[in-house]
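Chemist: Please find the sequence and the predicted model below.
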Amino acid sequence: MDEASDDADGGRSSTALPLVTSLSLDGDSSRIAQARHVATAFLVKARDHVGIPVAKATVEIVQLIVSELVTNARKYAPGPALLKLRIHGMVLTVELWDSSPVVPAAKAANPERVGQHGLEIVAALAQTLTVEATTVGKRITAHITLDVTMA
């Protein structure tokens, strides 16, 4: 489960939406960096080959969101996970499914707490964040607006 797939445009320039890519993740923590690279490449491809405006700041925000979600999945879920990125219109959906049935919740702000800020960070950066139990595990979904004025 370590292949990245990219169905964004079938290898050719296109404006067909939605654009989708995914990355299967095993228990190897090196996948965190790979997930960030997949997200960056996906956004750059959307910008350069499809013409979707994506600001550098948006790429950096998405890298952080992906990093936090994948880090939490690797830390707390014993089995496989799946990262899926999708652009539809001007919204990027970052979805992380993992095999842990434990549904996390953001903790109350506490400047003295060390660690466990990942979900708080994602909630602060995304326009919307949902966490839901699935038949096997859970799915965390963040939506990020690709703002035309930022490009």
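Modeler: Now that the structure is in, tell me what you want to look at.
Chemist: Please count neighbours and contacts with C-alpha atoms only from this point.
Modeler: OK.
Chemist: Name the residues that touch the strand or helix carrying Ser67?
Modeler: Element membership of Ser67, judged by DSSP states H and E, is helix 56-76. For helix 56-76, the surrounding residues in contact (C-alpha atoms under 8 Å, 6 or more residues apart in numbering) are 27-29, 31-33, 35-36, 39-40, 43, 81, 83, 94, 96, 98, 100, 118-119, 121-122, 125, 140, 144, 146, 151.
Chemist: In that helix, which residues are buried?
Modeler: Buried residues in helix 56-76, counted by 16 or more other C-alpha atoms under 10 Å: 58-59, 61-74.
Chemist: What separates the first and last residues of stretch 134-148, distance-wise?
Modeler: Stretch 134-148 has its terminal residues 34 Å apart, counting by C-alpha to C-alpha, to the nearest Å.
Chemist: Look up how far Lys84 lies from the residue positioned nearest the centre of the chain.
Modeler: Nearest to the geometric centre of the chain sits Val94, at 3.5 Å (C-alpha atoms, centre = their mean). Using C-alpha to C-alpha, Val94 is found at 6 Å from Lys84.
Chemist: How about Asp6?
Modeler: With distances taken as C-alpha to C-alpha, Asp6 is found 10 Å from Lys84.
Chemist: What ranges does this protein have for its helices?
Modeler: 31-50, 56-76, 118-125 (DSSP state H).
Chemist: Of all the ones you listed, which one is nearest Leu19?
Modeler: helix 31-50 (7.8 Å; C-alpha to C-alpha).
Chemist: try this one side by side with the last:
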Amino acid sequence: MQASYALDAGDGCIAQARHHVRVFLDRAVAVCLVVVPARARDLTQLVVSELVTNALKYAPGPVTMKLGITVERVEVTLWDSAPVMPVARTPDPGRAGQHGLEIVKAVSAYLVIRPESSGKRITAHIALPDPPGKASLHHLA
């Protein structure tokens, strides 16, 4: 299952993107019967928040978000118009801000950043199965 969304650059853009994630994951559970643990829901919203925040901060113009899901992972793809490839900075607990890409890398099973003819595309893969020994809230219901 996949869905694409054009995001405006207004004040509610991040909240709008997180809302799209919630609706998409709810639909995946209801229609495709995919088990989406609470951890994966939270991490997907975190990744979307960080990627959209960076796009709004550094890229002029439109932002497009694509969500995909399989039984193994959620894929979050964000396209923006900035041609500069982001680079995670060296961890520094004393640094205020600019930890977004570090966070995305840390919580993603896989991260791909590709230049496009116009801008760039960033795809983060979030694993769906809970780590061994962790019960999913959906299994407890």
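Modeler: Arrived safely, thanks for sending. Nothing here was measured: the structure is a model prediction, and the numbers come from that model.
Chemist: In TSV: the helices of structure 1, plus distance to Thr134 of structure 1.
Modeler: What follows is the helices of structure 1, written out as TSV (distance: least, C-alpha to C-alpha, whole Å):
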stretch	distance to Thr134 of structure 1
helix 31-50	22
helix 56-76	15
helix 118-125	18
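Chemist: Nearest to Leu23 of structure 1, out of those?
Modeler: Closest among the helices of structure 1, using C-alpha to C-alpha: helix 31-50, at 7.0 Å.
Chemist: Between helix 56-76 and that closest one, find me the angle.
Modeler: 150 degrees (axes from the mean of the first three to the mean of the last three C-alpha atoms, to 10 degrees).
Chemist: in helix 31-50 of structure 1, what counts as buried?
Modeler: So for helix 31-50 of structure 1, counting by 16+ other C-alpha under 10 Å, buried means 31-32, 34-36, 38-40, 42-46, 49-50.
Chemist: what's it packed up against?
Modeler: Secondary-structure packing of helix 31-50 of structure 1 (3 or more C-alpha pairs under 8 Å, 6 or more residues apart in numbering; DSSP states H and E): strand 19-25, helix 56-76.
Chemist: ok, now with 6 Å
Modeler: With contacts taken as 3 or more C-alpha pairs under 6 Å, 6 or more residues apart in numbering; DSSP states H and E, helix 31-50 of structure 1 sits against helix 56-76.
Chemist: Quick one: the residues in structure 2 that the helix it packs on pairs up with.
Modeler: Under TM-score structural alignment, helix 56-76 of structure 1 corresponds to residues 38-58 of structure 2.
Chemist: Now the matching stretch on structure 1. Mean distance?
Modeler: For stretch 38-58 of structure 2, the mean deviation from structure 1 after alignment is 0.7 Å (mean C-alpha distance after the TM-score superposition for structure 1).
Chemist: Distance from the chain centre to that stretch, please.
Modeler: A distance of 5 Å separates the C-alpha centroid of stretch 38-58 of structure 2 from that of its chain, computed with C-alpha atoms, centre = their mean, to the nearest Å.
Chemist: can you check stretch 127-136 of structure 1 too?
Modeler: Worked out by C-alpha atoms, centre = their mean, stretch 127-136 of structure 1 lies 13 Å from the chain centre.
Chemist: What's Arg31 of structure 1 aligned with over in structure 2?
Modeler: For Arg31 of structure 1, the residue aligned by TM-score structural alignment is Cys13.
Chemist: What is the burial count for the closest residue to its match other than its chain neighbours?
Modeler: Once flanking residues are discounted, Cys13 of structure 2 sits nearest to Leu7: 6.3 Å by C-alpha to C-alpha, 6 or more residues apart in numbering. By the criterion of other C-alpha atoms under 10 Å, Leu7 of structure 2 has 17 neighbours.
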